[in-house]
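Asks: I'd like to go over a predicted model; first the sequence, then the structure.
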Amino acid sequence: VVGGGKGMRIVQEESQFLHAAESAAREAEVAFGDPRLMLERYLLHPRHVEVQILADHHGKVLHLFERECSIQRRYQKIIEESPSPAIDTETRAALTDAAVRIMQAAGYTNAGTVEFLLEEAPEGARFYFLEVNTRLQVEHPVTEMVTGLDLVHWQLRIAMGEPLPFEQSELSLRGHAIEARLYAEDPAHNFAPSLGTITVWHAPHLPGVRIDSGVERGSVVTHHYDPLLAKVIAWDVNRQQAHQRLLHALQRMAILGIHTNQPFLIDVLNHPAFQAGKLHTGFLQEHAELLKPAMEAPPEALVAIAMLALSRQRRSVTSKPETLAPNVWEQLGRWRLGE
């Protein structure tokens, strides 16, 4: 079992090999209880593309097309989308066929993902098998929004022994979806974990936008759990419009009491290279300015949203207006403008 980029090292020169191997083995031993190593060819600027699979107990294995997960920091996915902006019909057919055959050969059942690295070349794209994730992944809502299928629903029905009632020819891509992961971390301090109590939590309700979260106002963020606060997913008829929906949703969110990577996500989405679909797993290293976002005071609109959200939350728990504090700023808890 591996995940989150743990136990992985890149070796550029022979002199680096022993140190990298020892370091990776130690990290893998601590994280997974297994220090064994596997060597693979390193691709300089690959895309990370994965294929969602559903397989029942009656021999039917179907693919639900691909997701692109190339925007990563420390090998951790941050932004995912479907379909990939780099894959044409021919490459998609080859990629999804390979994924289906891998799962058939393994005798796999239920939901799973086959991951690949995609290398673009003048003579055509080449892809390399990376791994199989035997679970439903964080980014599965992206696939749900472009296929119209509820993957959790089908997980349960497959587990109950039911056959999949549809064929591959009945599945199609519909529009474009992009997901951004909102983490409790501080971009201004090398993305260090941000712990504390959420004093304001406002997630907007917008058409074409889905927000999956496990927190609310008053939630306490500790070091005991993963720092993922929410997944913000936007859908529209094409990539450009889905991108604008996601950007608008992130700009309308208000979270106070802890730091989040919200401004960082907005910066990435605003970057011309992202908008052009020029993605690869080293995107953030290539555009290093994104890793050092300017920490400016929140815009007036964000402050207004936070105040409105707090006011509504207060009114929802009391019907006595006289019990409210006379000044909304007194209710915001410990936070500083501009941090």
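Replies: In hand now; what should we look at?
Asks: From now on I want contacts and neighbour counts done on CA atoms only, so please keep to that.
Replies: OK.
Asks: Let me know the secondary structure of Leu290.
Replies: Here Leu290 is recorded as helix under DSSP: H, G, I helix; E, B strand; the rest coil.
Asks: That one and Leu44: what is the separation?
Replies: The spacing between Leu290 and Leu44, counted by Cα to Cα, to the nearest Å, is 20 Å.
Asks: Who has more neighbours out of these two?
Replies: Leu290 (19 against 10; other Cα atoms under 10 Å).
Asks: what residues are up against that one?
Replies: Counting by Cα atoms under 8 Å, 6 or more residues apart in numbering, Leu290 touches Phe264, Asp267, Val268, Leu284.
Asks: so which of those would you say is closest to His189?
Replies: Nearest to His189 among the contacts of Leu290: Phe264, at 12.2 Å, using Cα to Cα.
Asks: Doesn't the closest one belong to a helix?
Replies: Yes: the assignment for Phe264 (three-state DSSP) places it in a helix.
Asks: For it, give me its contacts.
Replies: Contacts of Phe264 (Cα under 8 Å, 6+ apart): Pro187, Leu290, Leu291, Pro293.
Asks: here comes the other one, which I'd like you to weigh against the first:
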Amino acid sequence: MSHSSAPSSWPFDSVLVANRGEIAVRVLRTVKKLGLRGIVVYHAADRGALAVTMADQAIEITGSTPVAAYLDAAQILAAAKASGAGAIHPGYGFLSENTGFARAVEAAGLVFIGPRPEQIELMGDKVRARNFVEKGGFPVAPSAIEDDDPATFVERARLVGAPLLIKPSAGGGGKGMRIVRDLSLLEGEIERARSEGLRYFGDGRLYVERYIENPRHIEVQVLGDAYGNVVHVFERECSVQRRFQKIVEETPSPALDAPLRERICETAAGIARSAGYRNAGTVEFIFGQGGEFYFLEMNTRLQVEHPVTEEITGLDLVHEQLRVAAGETLRLQQHDIRSSGHSIEFRIYAEDPGRGYTPTTGPVLVLHPPQGEGVRWDSGVVQGGEVTSAFDPMIAKLIIRGRDRSDAIARADAALRDTVLLGCKTNTAFLRRLIAHPAFIAGDVHTGFLDANPQIAADPELGEDRLQALLAVAAMSTQPLREGADVIPELHAAIGDWTN
């Protein structure tokens, strides 16, 4: 394998980032560091965003909603051609796992910074991916797939046994998933899951698999090139979730010893290798209390939580993506990839955990990100901007690196304490309560941990004295009240400087 850090001559001199927010900023940083030109598209709602100001060129796109603009493949391709971009990086979300978009990028003569379209297609359909993995001899959970024989689907689902997890074939982000512990409710839950699948994905096909009680969610970062070389970049623990969506991710996983780590990581690399996988991807597993693990899905893109892997290995995964897309071989063999220390990522959401994790909105009046050794802040939000309901409520990622897990937790608590974002409620206080919980400190978590411990999400009750003091401080902080307090009555002003 080649060990040069960058191609001697890039086949493209500019990269358009077809995304927004913190991931657009993240990709642009590496693009510009490598001496390439960075271009972004943006909706008017993001006109003042950090990605727009730091890009070498920013092109406005329109849509019936802000999200619709970022999903408009034709408009993004037109922007790429107009700007002279040679490659497109899709980030995550939006069009990142859209087979049609990947094909359209290649058909336009541009480089798609991701896997080949047929790999996105294979792994994007959970049923096809599961069948492919099972045929390769890799571990999958007992299941029943509707496509195999729709007429007997309910009967076959019953035979898998409770508890069951129903999933849409085209699903993602936890949408449409339902847990069934009472098989007498199975048919009704199947219909509800089908309805949700149609609503969210336009695809009502389902499958069910044995639900592993209190499982952990462990995923493995993989990298592949166009020449058949595949490596893993260790695992990430992603078990702390709300509504099937991750909140905290860390590496190494506290659940794995060295032999088990090697098994699960090599399994992931084997799955990617069997698919001839190219570029960065993540193989996700359900991990049982007894150490058994089963393939869950493969995400054919960069993950939100990729920074923790970068922190313990020193790799720049976006740089690796660009090199592979440029036609280079992987510059690292498996034995070259080493890990050191412990890293934890916290998703900073504009939401109220005490009210069912309801998203919040408002102006970013004050923003002071935490600083210090081992502290990384990835965000696309700036002071003076605004958090709206147009997009996902994640506004930043706080990534901590420590000597070991205990050190990382201590640094994380200090960083979360020092994070100041005024204007809308965030989940930073909730995250401090979470990492102070004895089970989290012990590394004893699972995907149902927050549901089992609702007190973590609940705001602590304020005493009457403290509440009154806070209200007084808030009132005194408002401009009209301050101005009123500073006004000197006319009668007193007439006295001038005279004193008795």
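Replies: Right, received. Where do you want to start? None of the values given here were measured: they were computed from a predicted structure.
Asks: before we move on, the earlier item: out of the contacts of Phe264 of structure 1, who's nearest Ile178 of structure 1?
Replies: Among the contacts of Phe264 of structure 1, Leu290 lies closest to Ile178 of structure 1 (Cα to Cα), at 18.9 Å.
Asks: And the equivalent of that closest one over in structure 2, how far from Asp182 of structure 2?
Replies: Correspondence of Leu290 of structure 1 to structure 2, assessed by TM-score structural alignment: Ile456. Note on Ile456 of structure 2: its distance to Asp182 of structure 2, by Cα to Cα, is 28 Å.
Asks: what about the match of Leu290 of structure 1, distance to Pro168 of structure 2?
Replies: Ile456 of structure 2 is 30 Å from Pro168 of structure 2, by Cα to Cα.
Asks: For Leu367 of structure 2, grab the count of nearby residues.
Replies: If we define neighbours as other Cα under 10 Å, then Leu367 of structure 2 has 16 of them.
Asks: which one is it nearest to, not counting chain neighbours?
Replies: Spatial nearest neighbour of Leu367 of structure 2, excluding adjacent residues (Cα to Cα, 6 or more residues apart in numbering): Leu421 at 4.6 Å.
Asks: would you say that neighbour is within a strand?
Replies: Yes: according to three-state DSSP, Leu421 of structure 2 belongs to a strand.
Asks: how about it, what's its partner in structure 1?
Replies: Here Leu421 of structure 2 is matched to Ile255 in structure 1, going by TM-score structural alignment.
Asks: from what I can see that match touches His202, true?
Replies: Yes: applying Cα atoms under 8 Å, one finds Ile255 of structure 1 in contact with His202, separated by 6.4 Å.
Asks: can you list residues touching both of these two?
Replies: Joint contacts of Ile255 of structure 1 and His202 (Cα under 8 Å, 6+ apart) are Ala306.
Asks: and the closest residue to Thr428 of structure 2 other than its chain neighbours, how many neighbours does it have?
Replies: Leaving aside its chain neighbours, Thr428 of structure 2 sits nearest to Leu416 (5.9 Å; criterion: Cα to Cα, 6+ apart). Using other Cα under 10 Å, Leu416 of structure 2 has 20 other residues around it.
Asks: Checking Leu416 of structure 2 next. Helix, strand or coil?
Replies: Strictly by three-state DSSP, Leu416 of structure 2 counts as helix.
Asks: Quick check: longest strand in structure 1 by residues?
Replies: strand 61-73 (DSSP state E).
Asks: ok, back up a step: pull out the buried members of the contacts of Phe264 of structure 1.
Replies: By neighbour count, with 16 or more other Cα atoms under 10 Å, those hold Pro187, Leu290, Leu291, Pro293 as buried.
Asks: now the last one: how far from Leu284 of structure 1?
Replies: If I follow you right, that is Pro293 of structure 1. Counting by Cα to Cα - Pro293 of structure 1 and Leu284 of structure 1 are separated by 12 Å.
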